[in-house]
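*Asks:* Sharing a sequence plus its predicted fold:
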Amino acid sequence: MFTTSRGISLILALAISALVAAFLSLMDESTPILLFVAWGVSFSSAYLLISFMLEFLIFKEIGDIYSLMEKIQRKDLSEISEKGRKGSISPLRKINKVINSYAIARQKEIDTLQKNAEFRREFIADISHELKTPIFATQGYIHTLLDGAIDDKQVRMRFLKRAAKSLDSLDILVQDLLTLNQMESGVIKFNFTEFDLQDLLEEVMEELEHKASKREMHIKFDVEPNKHYLTTGDRQKIYRVCQNLIFNAMKYNHNGGEVNITLKTLKNTIQVDVKDDGQGIPPEDLKRIFERFYRVEKSRSKEKGGTGLGLAIVKHILEGHKSKISVSSTVGKGSVFSFSLPLVKIDSPEEKLKVVTL
């Protein structure tokens, strides 16, 4: 009882009221009624004041501190709030705030470590799977040749070509990993120059025209005639961005589908849209498609090839240009990937829309 706020308040109030009554009893004019009234008033006042001070300014704060320490000890920091009580005059409030801030920082640190650990596990599993496929394929072809198939000229040439193709895939994967790592660490520097974005896109379409014709796909290029699309950036890396986006639009499209590339000039930027009418991307996958090795449909993506690093590289290249890649998609209707680059302004005449079809 005497360790609670009420017990301590009772003892102190009795002591204070007794002192007041004893002091008044020394006066000649004091009467028993006066002493009783003075004792009662001083007792009740002291009890209420001390009880309030102990309960709300000390014991409650100590209780909150103890509760925080228990949560930290149990590593249960999920319910800790960043909002502290305002208007408190308790001297322990500052200590409570410091502990609360420490607990919140600890929770954020734990969350970050858990996310990093999960990412490392996924990354190791993904890269092991990606490396295993071409290595095992190459091993199979070479061991088959060593077991006697090398004497058959036709089999030998066919297996050597397949082994070379697997090794080429492995080389592309390693190169993409190195490129992505160098971009993230800042080793790769960007060489910014002025170039025409329309010319660059036409080069990419010309490169992919053969692959499009094999699947009877149509690539449309919408631009405004007599209008310039001069921009600044690393031309080689932007070429890779456009190449990757257009190739993906073809790869995940159906035979006979359409890929529409649009250039639009805004006030200070040029916007590039790459649209397809393919299978689309489910909403739950949209936030993760720019992660390394992430594939919407892993089995089908494996059949289509690729390292699973293309969109991650695209994201880092555009971030190096202080731009962002955005995507909108409807399952069964297709996707639109968009990004913007700065517009270099020059005088230009009136323009009208034209459509270039490959």
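*Replies:* That came through, no problem. Numbering: from 1, shown residues only.
*Asks:* contacts, neighbours, all on C-alpha from now
*Replies:* OK.
*Asks:* For R93, grab the count of nearby residues.
*Replies:* 21 (other C-alpha atoms under 10 Å).
*Asks:* Same question for K214.
*Replies:* Counted with other C-alpha under 10 Å, residues neighbouring K214 total 10.
*Asks:* do E194 as well
*Replies:* By other C-alpha under 10 Å, neighbour count at E194 equals 13.
*Asks:* and the closest residue to it other than its chain neighbours, what does it touch?
*Replies:* Distances taken as C-alpha to C-alpha, 6 or more residues apart in numbering place T232 nearest to E194, at 4.4 Å, with adjacent residues excluded. Going by C-alpha atoms under 8 Å, 6 or more residues apart in numbering, T232 touches 192-195, 341-344.
*Asks:* before we go on, here's another structure to hold up against the first:
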Amino acid sequence: MAVIMSVFMFLTSEFHFWWIVGFSLVCYLFCFFIVQYRVERFIYRRIKKIYDDVSLLDSKTLSPTQVTTDMSTLTREVEKFAEDKKLEIETLKVREAYRKEFMGNVSHELKTPLFTVQGYILTLLDGAYKDKAVRKKYLTRASKGVERLIYIVKDLDMITKLETGDLHLKFETFDMVELIQQSFDLLEMKASKKNITLTFDMDYEEPIWVRADKERIQQVLTNLIVNSIKYGKSGGTTEISIENLIKNKVIVRVTDNGEGIEKENIPRLFERFYRVDKSGSRKEGGSGLGLSIVKHIIEAHGEKIYVESVFGVGSEFSFTMEKSQAAPQPSAAAQIT
């Protein structure tokens, strides 16, 4: 009993009391940091494993010294990863649907002339070739089917080259008014068959100089004019205007008073083989690639194309072009001539 009292008195002395408190605090802090270090190492290894398992997360950004911060970073990156994967999956689904639709359209566009040609040839082989009149008629129709196939393949080849950048544009300065008039002259007979008038919105007495690939822009004009003739009304009009847009730009408008396009179809007009007519049959010929080619050519020039249409009233396709400040200078050979 005396020994216990002595120890108690010794411990309760002020000096030894603070010594015990200090020793206890040191032991507590030492144990705390040891445990904290072990916990952090444990969590760090688990987090790094997650980074390594999810290959798109970069474990180089992971720091072993700030586990709490890294947990927040991990959460953000995993959430971003999940969102990106969701978006990627949705994009792949859209592309897959587009691919299936595109392949179906290509198959439809190719098999129609192929089966037509095959039918005429088989009929001739079965003995029809002996009749001179029948032979000539069937060979003529088969030839038209082959021409349609060639037309489709050429258009597909052009779109592929435009998309991959293999089709190089030859920029030059030319008169847009003259080019439009040439397009009118080329398509005058086609328009007259439907009693459609090709015209300017006004008399352009002065040239309007632009800088672009003349051959490709004529192709754009031809496709747009042909399109307006196909879906135009008998006795209707296809009108082209050229307007100043900004200092170095003009906008060319091709307007008709034809069938028009329903609003829900407008966003997809420039897709390859997209059909406004859902019946699956075309009232008019063509490869079904005309508007897609137009869009690619205009965008290859770094310009924009627009479409406005009211169903039953008519449509307007317009595209911008770079204006040239001066007429082209004649070459030295031309001056000598």
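*Replies:* Nice, thanks for sending it over. Every value quoted in this text rests on a predicted model; they were computed, and no experiment measured them.
*Asks:* Need the TM-score from the superposition.
*Replies:* With the length set by TM-score structural alignment, normalised by the length of the second structure, the two chains reach a TM-score of 0.75; 267 aligned residues with a C-alpha RMSD of 2.2 Å.
*Asks:* wait, is the residue nearest to E194 of the first structure part of a strand?
*Replies:* Yes: counting by DSSP: H, G, I helix; E, B strand; the rest coil, T232 of the first structure is found in a strand.
*Asks:* Over in the second structure, tell me which residue corresponds to it.
*Replies:* Alignment note (TM-score structural alignment): T232 of the first structure maps to R211 of the second structure.
*Asks:* ok, so what distance separates its match from Y204 of the second structure?
*Replies:* Distance from R211 of the second structure to Y204 of the second structure, counting by C-alpha to C-alpha, to the nearest Å: 18 Å.
*Asks:* ok, back up a step: of the contacts of T232 of the first structure - the most surrounded one?
*Replies:* Ranking those using other C-alpha under 10 Å puts L341 first, with 23 neighbours.
*Asks:* Now check that one against the second structure: what is it aligned to?
*Replies:* L341 of the first structure maps onto M321 in the second structure, by TM-score structural alignment.
*Asks:* can you pull the contacts of its match?
*Replies:* With C-alpha under 8 Å, 6+ apart, M321 of the second structure has these contacts: 210-212, 249-252, 303.
*Asks:* Now with 10 Å, please.
*Replies:* Counting by C-alpha atoms under 10 Å, 6 or more residues apart in numbering, M321 of the second structure touches 176, 210-212, 217, 244-245, 248-252, 298, 301-305.
*Asks:* what secondary structure does it sit in?
*Replies:* strand.
*Asks:* Show me what I298 of the second structure aligns to in the first structure.
*Replies:* Checking TM-score structural alignment: I298 of the second structure goes with L318.
*Asks:* And whichever helix or strand S335 of the first structure is part of against the second structure, how far off on average?
*Replies:* Taking DSSP states H and E as the criterion, S335 of the first structure maps to strand 334-342. Compared with the second structure after fitting, strand 334-342 of the first structure has a mean deviation of 0.4 Å; criterion: mean C-alpha distance after the TM-score superposition for the first structure.
*Asks:* separation between E14 of the second structure and R46 of the second structure?
*Replies:* Taking C-alpha to C-alpha, one finds E14 of the second structure at 48 Å from R46 of the second structure.
*Asks:* Leaving out chain neighbours, which residue sits closest to the aligned partner of N244 of the first structure in the second structure?
*Replies:* The equivalent of N244 of the first structure in the second structure is N223 (alignment by TM-score structural alignment). The shortest distance from N223 of the second structure to any residue other than its chain neighbours is 5.8 Å, reached at G290 (C-alpha to C-alpha, 6+ apart).
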